[in-house]
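Peer 1: I'd like to go over a predicted model; first the sequence, then the structure.
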Amino acid sequence: MDGNGRWAKARHLPRVAGHKSGMESVRSVVKMAPDLGIEVLTLYAFSSENWKRPEEEVGFLFNLLKSYLQSEIAELDAKNVQIRCIGNWRALPADLVTLIDGAIERTKDNAGLKLVLALNYGSHDEITRAVRACVADGLTGGQIDEAAIEARLDTAGLPAPDLIIRTSGEERLSNFMMWQAAYSEFVFTPVLWPDFDGDALARACDHFAVRERRYGGI
């Protein structure tokens, strides 16, 4: 979800205004996803590199996430959405962790859209933690194979992403799901995240639908 800062700058607004507007895009995309047949929607909400941003901006992002969970959890639960998190999210502020725990517990039995929030997430960190977990579990040598690592990734139990969308014209992974994205399709759009809505998601899915996926075959 890239481009909040540039969206705000183009309108001579503070960066936080872009993040606030971007939250409306989150609502629109989450609402549209089930109608498009999407079963798992992952939002890269806060990366492990985002700590480098100004403290005031980081705090605003955390408060925005708290506000989203507080205001949306009842509706998400009513719509059968299951909330999950990936990343080292327990290192976030304690009050935010409490809210996330509550949202996960409240929606754990829901069978609709799986809404995965990537929080304090970085793929290098995720893979490193998975390998360390293999060692901690007593695995050695050939026992540490792809299946063992995948079982200890944050995304264990979730399918690999079919489609990864990046907004704002940037064309790189930026440490996102580098293991899981081995055979993902990509859509790079110049649209800044605050201007990306449910209709934009539908157009991205249309692009994906006509692609031929060979997984290394002919």
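Peer 2: Alright, I've got the coordinates.

Peer 1: From now on I want contacts and neighbour counts done on CA atoms only, so please keep to that.
Peer 2: Noted.

Peer 1: following whichever helix in the chain runs longest, which helix or strand shows up next?
Peer 2: In the chain, taking DSSP state H as the definition, the longest helix is helix 55-78. As assigned by DSSP states H and E, the chain's next helix or strand after helix 55-78 is strand 82-86.

Peer 1: how many degrees apart are that following strand and helix 55-78 in direction?
Peer 2: Going by axes from the mean of the first three to the mean of the last three C-alpha atoms, to 10 degrees, strand 82-86 is angled at 150 degrees with respect to helix 55-78.

Peer 1: packing partners for strand 82-86?
Peer 2: Helices and strands touching strand 82-86, as assessed by 3 or more C-alpha pairs under 8 Å, 6 or more residues apart in numbering; DSSP states H and E, comprise helix 94-107, strand 114-121.

Peer 1: In CSV: the ones you listed, plus distance to residue 57 and mean neighbour count.
Peer 2: CSV is the format used below for those (distance: least, C-alpha to C-alpha, whole Å; neighbours: other C-alpha atoms under 10 Å):
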stretch, distance to residue 57, mean neighbour count
helix 94-107, 16, 16
strand 114-121, 15, 21
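
Peer 1: Save those as JSON lines, and put in distance to residue 59 too.
Peer 2: Listed next are these as JSON lines, based on distance: least, C-alpha to C-alpha, whole Å:
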{"stretch": "helix 94-107", "distance to residue 59": "11"}
{"stretch": "strand 114-121", "distance to residue 59": "13"}
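
Peer 1: Any idea which of these gets closest to residue 76?
Peer 2: Using C-alpha to C-alpha as the criterion, the shortest distance between residue 76 and the helices and strands packed on strand 82-86 is 8.3 Å, found for helix 94-107.

Peer 1: this is the comparison structure:
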Amino acid sequence: MSEKQDTGRVRFYIIGIGILLLLVVVLELLQVNLAMGMLRKMEEDALARKDAASESVALDTGFSWPDEMAGDPAEIPEEAAPEKSPGEVAPEESPEEALPEKAAPKVPAYQLHERTVPEQVLTREGMTLRTLADRYYGNEVFWVCIYDYNNRVLRDPRVLPAGIRLRLPRRSEYGIDASDALSIRRARMMGEAVNGIINNE
């Protein structure tokens, strides 16, 4: 009787372990799908912002000559100035009559300092993805963007080898904006997903 009970317990333990392993595999797959979905969402948002910014600049700076002024400006006859009678003094132009200057086109915040981010950096001892993100993007939470951009050479985001050339993505590619709470929240969620995958490996 005791042997049958022991056999039943062993079977019960084996089944329980199998169920636990299956749950672990399912959770791993869900985390991977979540991370991939967030990556695709960030790429789509970055492309949408870039297209919107390009259209805005094109609309604000567009200019075309009127039909009657088309062609070589040198061929356009100048209007004859009215003849002044002797002793007549030309009136001074009033500052109020000057035309207002056209406002500069509005540029998204993540493109204001685009030129300050180099295409790549040579890593040194003591460097981390967080310090690089804080230096070039204004917030260390964007480390995950650098990691994703260099995922072929970086296996663990917590370890940054010295002496490698690390590429830095442009802000517009990931919608990086240290002044935008939504951009920071997306980067933080993406970083948590990546950390979860790394910790479970």
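Peer 2: Done, it's in. Treat the numbers as computed from the prediction; the structure is a model and nothing was measured.

Peer 1: Got a TM-score for the two of them?
Peer 2: Scored against TM-score structural alignment, normalised by the length of the second structure, the superposed chains reach a TM-score of 0.27; 87 aligned residues with a C-alpha RMSD of 5.3 Å.

Peer 1: before we move on, back to that, would you mind pulling the contact partners of the longest helix of the first structure?
Peer 2: 15-16, 19-20, 23, 50-51, 82, 96, 99-100, 103, 106-107, 110 (C-alpha atoms under 8 Å, 6 or more residues apart in numbering).

Peer 1: I figured residue 173 of the second structure hits residue 41, correct?
Peer 2: No - using C-alpha atoms under 8 Å, residue 173 of the second structure makes no contact with residue 41, being 11.8 Å away.

Peer 1: quick one: which of these two has more around it?
Peer 2: Taking other C-alpha atoms under 10 Å, residue 173 of the second structure and residue 41 do not tie; residue 173 has more neighbours (19 against 14).

Peer 1: Against which helices or strands is the one helix or strand that one maps to packed?
Peer 2: Under the assignment given by DSSP H and E, the secondary-structure element containing residue 173 of the second structure is helix 171-174. Helix 171-174 of the second structure makes packing contacts with helix 2-61 when contacts are defined by 3+ C-alpha pairs under 8 Å, 6+ apart.

Peer 1: If you count neighbours, what's buried in whichever helix or strand comes after the helix it packs on?
Peer 2: Scanning forward in sequence from helix 2-61 of the second structure by DSSP H and E, the next helix or strand is strand 120-122. Residues of strand 120-122 of the second structure include none that count as buried (16 or more other C-alpha atoms under 10 Å).

Peer 1: so what does strand 120-122 of the second structure touch, helix or strand wise?
Peer 2: With contacts taken as 3+ C-alpha pairs under 8 Å, 6+ apart, strand 120-122 of the second structure sits against strand 165-167.

Peer 1: Of all the residues in the strand it packs on, which ones are buried?
Peer 2: Neighbour-count burial for strand 165-167 of the second structure, counted by 16+ other C-alpha under 10 Å, picks out residue 166.

Peer 1: Quick check: the gap between residue 97 of the first structure and residue 63 of the first structure.
Peer 2: Residue 97 of the first structure is 12 Å from residue 63 of the first structure, where distance means C-alpha to C-alpha, to the nearest Å.

Peer 1: With residue 70 of the first structure instead?
Peer 2: Note on residue 70 of the first structure: its distance to residue 63 of the first structure, by C-alpha to C-alpha, is 10 Å.

Peer 1: secondary structure element for residue 30 of the first structure?
Peer 2: Under the criterion of DSSP H and E, residue 30 of the first structure resides in helix 15-32.

Peer 1: what helices or strands is that helix leaning on?
Peer 2: If you count contacts as 3+ C-alpha pairs under 8 Å, 6+ apart, helix 15-32 of the first structure packs onto helix 4-10, helix 55-78, helix 198-209.

Peer 1: and among those, the most buried is which?
Peer 2: The highest mean neighbour count among those, using mean count of other C-alpha atoms under 10 Å, belongs to helix 4-10: a mean of 18.

Peer 1: who does that helix touch, helix- and strand-wise?
Peer 2: Judged by 3+ C-alpha pairs under 8 Å, 6+ apart, helix 4-10 of the first structure is in contact with helix 15-32.

Peer 1: Cheers, nothing more for now.
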